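Trainee: Predicted coordinates and the sequence they were generated for:
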Amino acid sequence: MKPFRRLILTSSLVLSALFTTSINAQTVYTNVNGYTLTSPAGQDAQLAQFSAFAVRNGKFIAMGDAELAQQFPDFTRVDLQGKTVFPGLIDAHGHVLGLGLSLLQVDLRTSESASDAVNAVNDYAQQHRDLQWIKGRGWNQENWPSKRFPTAKQLDEFVADRPVYLTRVDGHAAWLNSKALEVAGITSETVSPDGGQIIKDAQGNPTGVLIDNAVNLVEPLIPEPTASEKKQAFQLAFNHLLSLGITSVHDAGVPAVDLSIYKGMQHQGEMPMRVYPMIAATEPQLPQLLAEGPYRTDDDKLFIRSVKIYADGALGSRGAALLKPYSDDHDNHGLLVTSVDNIRKLYQLIIPFGFQINTHAIGDRANRIALDAFAEFYQTLGGRNLRNRIEHAQIVNVDDLQRFKDLNIIASMQPTHATSDKNMAEDRLGKARMKGAYAWHTLLEQGTIIAAGSDFPVELANPFYGLHAAVTRQDRQNMPAGGWHAEESMSLEQALRAFTIDAAYAGWQESTLGSIEPGKWADFIVLDRDPFAIDAKDIWRVDVEQTFVAGEQVYSNE
């Protein structure tokens, strides 16, 4: 770790600016154990400590040592009693509406078997007899003793009168009961769509599990939440994220109707945190939205300048597109959710408008397709400086890792994916392909920026789980001993950088967010312990006591 440098950043310029503005919302915080990465983003960022900082009109104006308070005698003084302060954390890849709706559905994340999940669904169905559809999320057959996909028959035993639709933890598969299959008209004669699979038994009958694009046979039939229900879900998600110290999120794949809800909430002052939504590439209005140009509010609560493209599926459901077959399914190369031709057409459409392209690519084939497209269109259309990203970048062929740097691609990665996938990734890939899998250290060493996130609700949103996974390469039970492929771990400084200033850079916001520096929005969090002073195995135990956005307290655990 680089040595800390002390911040003494008050200056005549700062003080002059202070006294030429209106006098309100001015506070100086003392007795602080503060940490921040300082500008610029990337390898040149420096980790610094400070013991006091001042906020005025929602922005940081100074930070430094204990004597700082003397320079602001008219400010309200708050003694933080030695508490640790971080910049507000940024989750660079989550699904806000999905999180909010999941808080309103049956949660199957902790289910230990198919029967355990079925019991939870039955309990939920009994408690919600008014619902037309029973929906839930979070099942993962890899955590069950059988490790087999569940079936419709298991659900039918308890819930047969209403359709049941349960999304897998990664969002790339769904488990249905027979009623849902019937409503969708899925039979033994139904052909799997391009980029999707209807799992069938030996007799050719659908088992009740749909992979990737096959879910499109059902999802349009499920009643859409109303605008009011979506607003409720957004507020639930905001409150949850703020309680975890997340002050800004990059929302990965948002249709036009939800962008409108965001705009309305921001206009009504109903957004307590910052959102950087990525327009869904499947949005029919995409050309119109691009033509309208970037959308950024004065308070930086909402900024739209990117498009999310799905290249492939997920590893756990064997939907990640691989160059060679799955090691545990020799006839399966995974799925391309968007064809190569359509990916190229989207790049051709988006780049001339100056929007960032964020491509979901988990498998090594999907990553290569994305990298090839960037290389091709940089030559013909430009766009190299648009801070384009590959979302997840989980399995990358070793020959392609350096291309992230060469093509100026940001790797938007989620540390807890590695610790969640460790029990099945090598089964799916074999040992050889693990050399380019979850390769954080390799990417960082070559100078590639990593923007960290969680992919909630696929993973739990708690960023301290992510910081812990990044540093230890272990789950929260400290397994495996020594860390899983520990050579690819991050330092705590690198991990904090990925969740703060580098994530801000990945959303074109490093000049206003991501660090505690003069001129930036006063987004910060107060912690119950110092992550730099505790054993790395306990980082996930850190709790957030207070969260501030633009200098306003938006969460307290008291």
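Mentor: Ah, there it is.
Trainee: Every contact and neighbour count from this point should use C-alpha atoms.
Mentor: Will do.
Trainee: centre of the chain versus the helix or strand encompassing residue 92, how much separation?
Mentor: Per DSSP states H and E: residue 92 is located in strand 89-94. Between the centre of strand 89-94 and the centre of its chain there are 5 Å (Cα atoms, centre = their mean, to the nearest Å).
Trainee: And it, what does it pack against?
Mentor: On a contact count with 3 or more Cα pairs under 8 Å, 6 or more residues apart in numbering; DSSP states H and E, strand 89-94 meets strand 246-254, strand 410-413, strand 450-452, helix 492-499, helix 501-506.
Trainee: Run the chain-centre distance for the helix or strand just after the shortest one.
Mentor: Meaning strand 450-452. Downstream of strand 450-452, the first helix or strand assigned by DSSP H and E is helix 463-472. Computed by Cα atoms, centre = their mean, the separation of helix 463-472 from the middle of its chain amounts to 14 Å.
Trainee: so residue 382 makes contact with residue 351?
Mentor: Yes. Between residue 382 and residue 351 there is a contact under Cα atoms under 8 Å: 7.4 Å.
Trainee: So the two - more neighbours on which side?
Mentor: Taking neighbours as other Cα atoms under 10 Å, residue 382 and residue 351 compare with residue 351 leading, 21 against 15.
Trainee: here comes the other one, which I'd like you to weigh against the first:
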Amino acid sequence: MSDRTGSQADHRTVLLRRGEVHSPADPFATAMLVERGHVSWVGSEGAADSFVAGADEVVDLDGALVTPAFTDAHVHTTATGLALTGLDLSGAASLAEALALVRAHSAARPDERILLGHGWDAERWPERRAPTRGELDDAAGGRPLYLPRVDVHSAVVTTALLDLVPGVTSLAGYRPEGPLTDSAHHVVREAAHGAVSGRQRTEAQRAARDRAASLGIGTLHECAGPEISDEEDFTALLALARDEAGPRIHGYWAEQVGDEKGARRVRELGAAGAAGDLFVDGSLGSHTAALHEPYADAAHTGAAHLDAAAVSAHVAACTEAGLQAGFHAIGDAAISTVVAGVRAAAERLGLARIRAARHRVEHAEMLTPETVAAFAELGLTASVQPAFDAVWGGDEGMYARRLGVERARTLNPYAALLRAGVPLALGSDSPVTPLDPWGTVRAAAFHRTPGHRISVRAAFTAHTRGGWRAVGRDDAGTLVPGAPADYALWRTEELVVQAPDDRVARWSTDPRSGTPGLPDLTPGRPLPVCLRTVVAGRTVFVSPNE
């Protein structure tokens, strides 16, 4: 397993006191002691006095909230950093604004061989269309430009970039004017990312880790693979995380494994598993998610990349090698394929072995009661992104346009998953949606479809402890003695406890509940502000306003 912390744990003894410590060990804790990179004690302010003399540092929390650091269970680190440091179109309100940003970026980067951008979403523009190749050629000044859609499953490009990829016009997914998908997109993306220099890559990876740390994120699950990035990018990120302070990196490499030799190669890369974005299908926004019935706004059912036999072979090989397997599956047909394949592997190897391996499915959006039950039966972890619903859900959103309102209302059924006992791990899929842990918790608790909402506490647990469980660790993601000292300090308003008979609307501040409080995440209220982030006892971020 890849467990990169930036360096060895801090061996100092640190006492935090006069705050609110979110700990199941003591729901009224106001202090915490950290020794040798682990939590050694949580308790009351009065008892903290006995630890002062032996502490190397005493932190006066001044009422701040201490929580476990978040784990973002699905991130593309280099792409996130490139969006942070380069051309980001996620805020463009129209096609015209997007083209203006392309012009400005091209003018500001005269020496870059290939221009890279990210984040356009025509569904949110009044024009409701992607830029044409001619419009991009003009905006980029005739230079090579790669501009993926926000979901990164299709892209618009300039003529100059196509000229660098011989044979692309004969590949599946090529269109003379519209966005590229499928094989055409993959080869163009490979050419574009191949132009990123080592310096650019390192700067991007540092920028992404710095942003994550500033948001109280202590661990990132990097979802890499041969169709996402390349081996050099993946191993460079793991090396950076090993050598420099910052969030931990658990790396997944999405390549099919057929035997022990393939599994050994995945291990040699430093990967936690052959999982992440091993594509069974694409995305709803790009009309490439695999559906049982046609799209409401297109006369086809998307694209399927793996069948049940391929899924079964991969899961069986990974299980026998002691590796986690996993898949990207969004559409109902893709999820059915995963379930059928994993079930076939269980019939071959035994259900207990499959469940013990904790294989995972990324996104898992278009579930049915039958596939939810199958996830529970097979022990599959659902690695999900609640911000997808916040951005594209609702009766007027992109999902409704792609699927129709009734089918769209079935998407992302978090409450049903938890009721069935399916482990949840929350993430962002950054740069598809931004790193934003409290916003992610809020999106799960205030899902646009009320029946799919889960409690703030359940969402918080899925975004902290759930991420650790998804990599096979049950001893972390919570502030109890013996756990890794991965925590964050927050400035927030009064803490509240949700009443058990109403997951969202009703709140209690009564300390007699004996339940640790959390911030009130009701939409419209301010989100907590991160003051400090600590990984393995080592501070990786301090706010200038702390």
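Mentor: Perfect, I can see it now. Computed from a predicted structure; not experimentally measured.
Trainee: what are the ranges of the strands in the stretch 101-250 of structure 2?
Mentor: Listed in chain order, the strands of the stretch 101-250 of structure 2 (DSSP state E, counting those that start in this stretch) span residues 115-118, 145-148, 155-157, 217-224, 248-253.
Trainee: Distance to residue 458 of structure 2 and mean neighbour count for these - can I get that in TSV?
Mentor: Formatted as TSV, the strands of the stretch 101-250 of structure 2 follow (distance: least, Cα to Cα, whole Å; neighbours: other Cα atoms under 10 Å):
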stretch	distance to residue 458 of structure 2	mean neighbour count
strand 115-118	32	25
strand 145-148	33	25
strand 155-157	36	27
strand 217-224	18	28
strand 248-253	23	29
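Trainee: Mind putting the helices and strands packed on strand 89-94 of structure 1 into CSV with distance to residue 141 of structure 1?
Mentor: Formatted as CSV, these follow (distance: least, Cα to Cα, whole Å):
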stretch, distance to residue 141 of structure 1
strand 246-254, 25
strand 410-413, 23
strand 450-452, 26
helix 492-499, 30
helix 501-506, 32
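Trainee: Of the strands of the stretch 101-250 of structure 2, which is nearest residue 134 of structure 2?
Mentor: strand 155-157 (9.7 Å; Cα to Cα).
Trainee: Structure 2: matching residues for stretch 369-379 of structure 1?
Mentor: Using TM-score structural alignment, stretch 369-379 of structure 1 lines up with residues 337-347 of structure 2.
Trainee: Residue 339 of structure 1 touches residue 311, doesn't it?
Mentor: Yes. Using Cα under 8 Å, residue 339 of structure 1 is in contact with residue 311, at 7.5 Å.
Trainee: Compare these two (neighbour count), which wins?
Mentor: Ranked by neighbour count (other Cα under 10 Å), residue 339 of structure 1 and residue 311 place residue 311 first, with 28 against 16.
Trainee: Provide a list of residues in contact with that one.
Mentor: 336-339, 343, 359-361, 366, 370 (Cα atoms under 8 Å, 6 or more residues apart in numbering).
Trainee: repeat that with 6 Å
Mentor: 336-338, 360-361, 366 (Cα atoms under 6 Å, 6 or more residues apart in numbering).
Trainee: Can you tell me what residue 450 of structure 2 aligns to in structure 1?
Mentor: Taking TM-score structural alignment, residue 450 of structure 2 has residue 486 as its aligned residue in structure 1.
Trainee: any idea how far that match lies from residue 207 of structure 1?
Mentor: Residue 486 of structure 1 is 39 Å from residue 207 of structure 1, where distance means Cα to Cα, to the nearest Å.
Trainee: for residue 434 of structure 1, same thing?
Mentor: Counting by Cα to Cα, the separation of residue 434 of structure 1 from residue 207 of structure 1 is 32 Å.
Trainee: Neighbour count for these two, which is higher?
Mentor: More crowded of residue 434 of structure 1 and residue 207, by other Cα under 10 Å: residue 207, with 23 against 18.
Trainee: residues near residue 306 of structure 1, how many?
Mentor: Count around residue 306 of structure 1 with other Cα under 10 Å applied: 29.
Trainee: quick one: the helices in the stretch 201-350 of structure 2?
Mentor: 231-243, 260-268, 308-321, 332-349 (DSSP state H, counting those that start in this stretch).
Trainee: from the middle of its chain, how far away would the first one be?
Mentor: When you say that, I think you mean helix 231-243 of structure 2. In this view, helix 231-243 of structure 2 has its centroid 18 Å away from the chain centroid, taken as Cα atoms, centre = their mean.
Trainee: go on, the longest one?
Mentor: Relative to its chain's centre, helix 332-349 of structure 2 lies at 23 Å (Cα atoms, centre = their mean).
Trainee: Off-centre distance for stretch 137-153 of structure 2?
Mentor: Stretch 137-153 of structure 2 sits 24 Å away from the centroid of its parent chain (Cα atoms, centre = their mean).
Trainee: go on, stretch 492-506 of structure 1?
Mentor: Relative to its chain's centre, stretch 492-506 of structure 1 lies at 13 Å (Cα atoms, centre = their mean).
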